[in-house]
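A.B. asks: fold the stuff below for me.
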Amino acid sequence: MLSQQTRDIVKSTAPVLAEHGTAITSVFYRNMFAAHPELLNIFNHANQAKGRQQTALANTVYAAAVHIDHLEAILPAVVQIAHKHVSLGVKSEHYPIVGEYLLKAIKEVLGDAATDDIIEAWKEAYGVIAEAFIGVEAGMYKKAQEQEHGWNFFKPFIVARKVKESGNIVSFYLKPGDGSRVPDYEPGQYISVRVAIPGEPYTMIRQYSLSQAAKPDEFRISVKREADNDPNGQVSLYLHDVIKEGDTLEVSPPAGEFVLDPAKTTPVSFVSAGVGITPMMSMFETVAALNPGRPTVFLHAARNEKLGAFRNDIESYARQMSSARLKFVYSDQPDGKINKDLLEEYVDLSGDVYVCGPVPFMETVIRDLKALGLRDEQLHYEFFGPALQL
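C.D. replies: Sure, this is the predicted structure:
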């Protein structure tokens, strides 16, 4: 438990973190990587270059300061981040390193304003928060290891098939290199893929949704080819252009809490855009197989038909269902957007709604759904951005 003095000091620094948070986390990452370059094997280099990781961490530290009296308020965020940490292979021994350089960065940026009392209070608070993460993640590692066909960290998988789904999406069917089976997973979960790209000094890790319902002997991921000049596209280009059938990729166990409850029978709607369709594929296929009478809506937006992946598969699953409504829209055609009117026409507001796609799309759809009366507990989404580190 934190002392009242510590909580008071941490809360009093919240406005300072709001103002200087990104500067602090930028210094933190710079100094930590200089001292521990091996951590670059875990972190997304592109998110570092774009400043997304720095901003995400700053927001998380600020949230911890604001809620220091009731840290249970940030438990959902802790669990979501912990899933990403486990998928990346973050270990308990990484937390003292992060804590050391975070405190040093606070001191470097704030200077004399960061008194000994402030540094000591944040050291104590960080210790409590870190222990929460370590405990949650230890449970997740234990579950991943002990489940049937489970493992921890990364394991070699063979690319059994490589299938072009659209003008910019390719599916990779992955089978364990040791000939074993794969663990069961929840519809909507993801895996991490770790690659060593020739010429690059560090490994790179990217997370991809599992794009089919659970199968006993394989995973499927469906990867969008990013633009050649996008620093975040280095791994996708490598997978598209270099990796061939028969090659080996390192894969982590399934993780994530953006998942479907297959036991529910109430209406459900899936609303996606672009490559955000990938977790919806696993969810929709699962409903079709296990509960084909469930009232279901599938709305998807793409730039054009050439870039619209999986339409034939979705229509095939829908034919197995007694109450499925589908709508595909393309932005190069009239009325080619998923807007508030379309949501009102299709989505059953008495049920659950899952949303995935580019951030601006998700923000607009979530705002429109709430304006139509959808309650927070009915709304399921996850912004697939940087994996935060605390």
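A.B. asks: going forward, measure contacts between C-alpha atoms and count neighbours the same way
C.D. replies: Noted.
A.B. asks: tell me how many other residues crowd residue 330.
C.D. replies: 20 (other Cα atoms under 10 Å).
A.B. asks: that one touches residue 303, doesn't it?
C.D. replies: Yes: taking contacts as Cα atoms under 8 Å, residue 330 lies within contact range of residue 303: 5.1 Å.
A.B. asks: for the comparison step, fold the sequence that follows:
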Amino acid sequence: MTESQKDLVKATVPVLRESGVALTSYFYNRMLSNNPELKETFNMGHQRSGAQAQALAGAVLAYAENIDDPSVLAPVIELIAHKHVSLNIQSPDYAIVGENLLHSISEVLSISMDDPLIEAWGVAYGQLADVFINAEKAIYEQHQQTKGSWLGWRSFKIAKKVQESSEITSFYLKPSDDGDLPTHQAGQYISVRVLVEELGLKQPRQYTLSDSPQQDYLRISVKREDEKGDLAGGWVSNTLHGLTEGAEIEVSAPTGNFFLFDKDRPNVLISGGVGLTPMISMLNHLASLDMPESVYFYHACRNGKVHAMKSHVQELNAKFPQLTHLVAYEFPETHDQLGQDYDIAGRLDLSALSDDQLPKDADYYLCGPMPFMAEQQKALVARGIPAENIHSEAFGTGGVKLSA
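C.D. replies: Predicted structure coming up:
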């Protein structure tokens, strides 16, 4: 890019801050109208809620703000590249996105496609697309070289369903072709794609694998998303809950850059709600290794009815003295028993824990709702935990990397 083109892109930053979501909403409506086949690539629930438009608006703004040195966005690019691979996004898709994005900028800002600003954004987008295409090519090649892995979608059957709480059900998935499975990293995720009858479309959704690597199945634990007031339920999640054992779904290969990094260090696993799924995967993996170092498992949820996999963690806690286990119920029910079902009444407050419960030489993993993770991140940094030792993952569109 020329310096004048960079200046033009940077000049759009105030507009993106003010009207970025309006622009990206217009873009998605335009693209999905012109290319309806992409409705089976993009999650329409995220379109309905506006989450996809908000995520893209944030990404476009970040790119414009860092156009002089896009390398600072490398961690975010890596995270999104894994998401794209999980959805089987290919290089030709970037041309479709680029064309619709540039036309959207032109139409929303009421400027000609011949305007120098459109040319500048065309060059900027082309460079960013190349970065993503190359990053994704490397991940695709890694899958090709991994025994048992695959590219794109593969048919799986639901071998078993297990109700874990009033909201969460585990699905044990086995390949329909009875073929091999790859050894994934504890904490990684898959995409599943199901036919949503209400839409008449196949719809994808990403779910973290909730068990340590197994030879003959993949397990996901899915929260049923009921309608609440004006908020609609989750199309994919609720479709899954309605499927019976033996039903077939489409699955992408395990991927993602949020996983257990070092089994030989103390590890602190902090989760909220259904965010416990990657933590259970990590915990089970460490248990399979007889927990070579201390492990701290801290979980927060509303009450005992929604507390998934409680008995499983309690059994591991009894088996491994090096496992410290704390549970916080924000709204305990009358049948919940303090000291047995949970340890803390109210929200999980890391500032109230002792130094022994938050070791400075440990790796920390966070997963759960965004406000929950932001609160725990802030508390850990305030306690002197190095920011580089704190790793986070968010469910939903695009994921997140929290900074100190």
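A.B. asks: what ranges do the strands span in the stretch 51-200 of structure 2?
C.D. replies: For the stretch 51-200 of structure 2, applying DSSP state E, counting those that start in this stretch gives strands covering 154-163, 168-175, 189-196.
A.B. asks: which one of those lies closest to residue 15 of structure 2?
C.D. replies: For residue 15 of structure 2, the closest of the strands of the stretch 51-200 of structure 2 is strand 189-196, at 34.1 Å, according to Cα to Cα.
A.B. asks: quick check: what element follows that closest one along the chain?
C.D. replies: Next helix or strand after strand 189-196 of structure 2 toward the C-terminus (DSSP states H and E): strand 201-208.
A.B. asks: what's the average distance for that next one when superposed on structure 1?
C.D. replies: On superposition with structure 1, the mean distance recorded for strand 201-208 of structure 2 (mean Cα distance after the TM-score superposition for structure 1) is 0.9 Å.
A.B. asks: next, the buried residues of that strand.
C.D. replies: For strand 201-208 of structure 2, burial by neighbour count (16 or more other Cα atoms under 10 Å) applies to 202-208.
A.B. asks: so which elements touch that strand?
C.D. replies: strand 189-196, strand 218-223, helix 235-242 (3 or more Cα pairs under 8 Å, 6 or more residues apart in numbering; DSSP states H and E).
A.B. asks: show me how far it is from its chain's centre.
C.D. replies: 12 Å (Cα atoms, centre = their mean, to the nearest Å).
A.B. asks: again, but for stretch 126-135 of structure 2
C.D. replies: So, by Cα atoms, centre = their mean, the centroid of stretch 126-135 of structure 2 is 21 Å from its chain's centroid.
A.B. asks: average gap between that stretch and structure 1?
C.D. replies: Aligned to structure 1 and superposed, stretch 126-135 of structure 2 gives a mean residue distance of 0.4 Å (mean Cα distance after the TM-score superposition for structure 1).
A.B. asks: list of residues touching that stretch?
C.D. replies: Defining contact as Cα atoms under 8 Å, 6 or more residues apart in numbering, one finds that stretch 126-135 of structure 2 is touched by 77-78, 81, 90-91, 94, 98.
A.B. asks: neighbour-wise, give me the winner out of those.
C.D. replies: Most neighbours among these, by other Cα under 10 Å: residue 81, with 25 neighbours.
A.B. asks: pretty sure it sits against residue 137.
C.D. replies: No: Residue 81 of structure 2 is not in contact with residue 137 according to Cα under 8 Å; the separation is 9.3 Å.
A.B. asks: which stretches in structure 2 count as helices?
C.D. replies: Along structure 2, counting by DSSP state H, helices occupy 3-11, 13-34, 44-49, 51-65, 74-86, 91-109, 116-145, 235-242, 276-288, 310-319, 370-382.
A.B. asks: so which of the ones you listed comes closest to residue 153 of structure 2?
C.D. replies: With Cα to Cα as the yardstick, what comes closest out of the helices of structure 2 is helix 74-86 (8.9 Å).
A.B. asks: mind giving me the packing neighbours of that closest one?
C.D. replies: Going by 3+ Cα pairs under 8 Å, 6+ apart, helix 74-86 of structure 2 lies up against helix 116-145.
A.B. asks: between the helix it packs on and helix 91-109, how many degrees?
C.D. replies: Calculated by axes from the mean of the first three to the mean of the last three Cα atoms, to 10 degrees, helix 116-145 of structure 2 forms an angle of 160 degrees with helix 91-109.
A.B. asks: may I see the buried residues of helix 116-145 of structure 2?
C.D. replies: 117-125, 128-129, 131-133, 135-137, 139-140, 143.
A.B. asks: what's around the counterpart of residue 337 of structure 1 in structure 2, how many residues?
C.D. replies: Residue 337 of structure 1 maps onto residue 347 in structure 2, with residues paired by TM-score structural alignment. Residue 347 of structure 2 has 16 neighbours, counted by other Cα under 10 Å.
A.B. asks: next one: residue 171 of structure 2
C.D. replies: 24.
A.B. asks: against residue 163 of structure 2, how distant is it?
C.D. replies: According to Cα to Cα, to the nearest Å, residue 171 of structure 2 and residue 163 of structure 2 sit 9 Å apart.
A.B. asks: now do residue 375 of structure 2
C.D. replies: Taken as Cα to Cα, the span from residue 375 of structure 2 to residue 163 of structure 2 is 30 Å.
A.B. asks: swap in residue 140 of structure 2?
C.D. replies: Separation of residue 140 of structure 2 from residue 163 of structure 2 (Cα to Cα) stands at 34 Å.
A.B. asks: ok, now residue 282 of structure 2?
C.D. replies: Counting by Cα to Cα, the gap from residue 282 of structure 2 to residue 163 of structure 2 is 21 Å.
A.B. asks: so for these two, which sits in the more crowded spot?
C.D. replies: residue 282 (28 against 15).
A.B. asks: which non-adjacent residue is nearest that one?
C.D. replies: Closest residue to residue 282 of structure 2 apart from its sequence neighbours, by Cα to Cα, 6 or more residues apart in numbering: residue 186 at 5.0 Å.
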